[in-house]
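Novice: model the structure of this input:
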Amino acid sequence: MARKKQNSNLVGWAILGLLAFGIFQFGIMGNADRPAPSAAKPAAPRTATQASPASVPLDVPRFVNVASLNVRHAPSQAADLITALPRGTRLRVLDRQDGWLLVDLNPTLEGWVTERFTTTDGPAQYRPPAAVPGSR
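Specialist: Coordinates of the predicted model:
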């Protein structure tokens, strides 16, 4: 009587499990909070007119200055993600700690965002271009 091969199924399940663990642990695209090594740019030197982030009072409203800003449970890139905020979102800052800002998301939820991805300048208002004279 013929015997069934069971090793081939076991190897397939092991590979599938390792693949699933890798996707769960690192995500499909990796950690989006960390810039790619090739994208790292040297920081521009501060001029006398630029205020350091720590000198900006907490009661000054901040705005998201990147396409999508991750909000986390703790001031760490390793902390669990709460949500992501789109560019231009107004933030109410509650606290500052080591380059992170504690922001008020709603009456019952607070989260931490990276301070360098925020700005005190409000979002620019879109103005459509002026009409060309003589065009209809």
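Novice: contacts and neighbour counts: CA atoms only from here.
Specialist: Fine.
Novice: quick one: the helices in this protein?
Specialist: Under the criterion DSSP state H, the chain contains helices at 7-26.
Novice: ok, Pro45 - contacts?
Specialist: For Pro45, the contact set (CA atoms under 8 Å, 6 or more residues apart in numbering) is empty.
Novice: one more sequence to fold, the one below, so I can look at both together:
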Amino acid sequence: MARKKQKSRLLGWVLLGLVALGVFQSGIFELGEKGRPKGSSGNAAQSVAATKPPAPLSAPRFVNVASLNVRHTPSPSGELIIALPRGTALRVLERQNGWLLVDLNPTLEGWVAEHLTTTQVPQQRYMPPAPVPASR
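Specialist: Here you go, the predicted model:
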């Protein structure tokens, strides 16, 4: 019985080695700068975004998600005013800690998360045509 256990342990180590070799060959754990995996979303990606200057307030902004919540305060827990659909043009009045104060109409302003907006008009998502019903 002792030999059987040794063979099964050896087989386990061989399989583990083959899996590890396959992972490294496929490049999943290929190392990039500073010894971090290339695909990791560590501080390197955040530091690149942090060095990019923010768009000026006068630049037109557009909603870049399916539905963007507009809030009374610059906080995810702020009271919800309205949700705007993708592509809605926004006029920015102020920027504060990753939030934008936008003018909704002459009497209403609200805060939106800046990272959910863009300065370019978003492309419309492809909607496949509805299926044709079968005729009898």
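Novice: got a TM-score for the pair?
Specialist: The TM-score (TM-score structural alignment, normalised by the length of structure 1) is 0.54; 86 aligned residues with a CA RMSD of 2.9 Å.
Novice: what range in structure 1 does stretch 9-20 of structure 2 sit on?
Specialist: Across structure 1, nothing matches stretch 9-20 of structure 2 (TM-score structural alignment).
Novice: go ahead and measure how far that stretch is from the middle of the chain.
Specialist: Counting by CA atoms, centre = their mean, to the nearest Å, stretch 9-20 of structure 2 is centred 36 Å from the centre of its parent chain.
Novice: got it, and stretch 56-66 of structure 2?
Specialist: From the chain centre to the centre of stretch 56-66 of structure 2 is a distance of 16 Å (CA atoms, centre = their mean).
Novice: just the residues contacting it, thanks.
Specialist: The contact list for stretch 56-66 of structure 2, computed with CA under 8 Å, 6+ apart, reads 84-95, 116-122.
Novice: show me those that map onto strands.
Specialist: Members of the contacts of stretch 56-66 of structure 2 lying in strands (criterion: DSSP state E): Leu84, Pro85, Ala89, Leu90, Arg91, Val92, Leu93, Glu94, Arg95, Thr117, Thr118.
Novice: the fifth one and Thr118 of structure 2, how far apart?
Specialist: In other words, Arg91 of structure 2. When distance is defined by CA to CA, to the nearest Å, Arg91 of structure 2 is 12 Å away from Thr118 of structure 2.
Novice: what about the aligned partner of Ser55 of structure 1 in structure 2, neighbour count?
Specialist: Aligned counterpart of Ser55 of structure 1 in structure 2: Pro54 (TM-score structural alignment). Neighbourhood size, Pro54 of structure 2 [other CA atoms under 10 Å]: 11.
Novice: same question for the one 5 residues further on.
Specialist: Residue crowding around Ala59 of structure 2 was assessed by other CA under 10 Å; the count is 13.
Novice: now swap in Val102 of structure 2 and tell me
Specialist: By other CA under 10 Å, the residues close to Val102 of structure 2 number 20.
Novice: my read: Val102 of structure 2 touches Leu90, true?
Specialist: Yes. Between Val102 of structure 2 and Leu90 there is a contact at 6.3 Å, judged by CA atoms under 8 Å.
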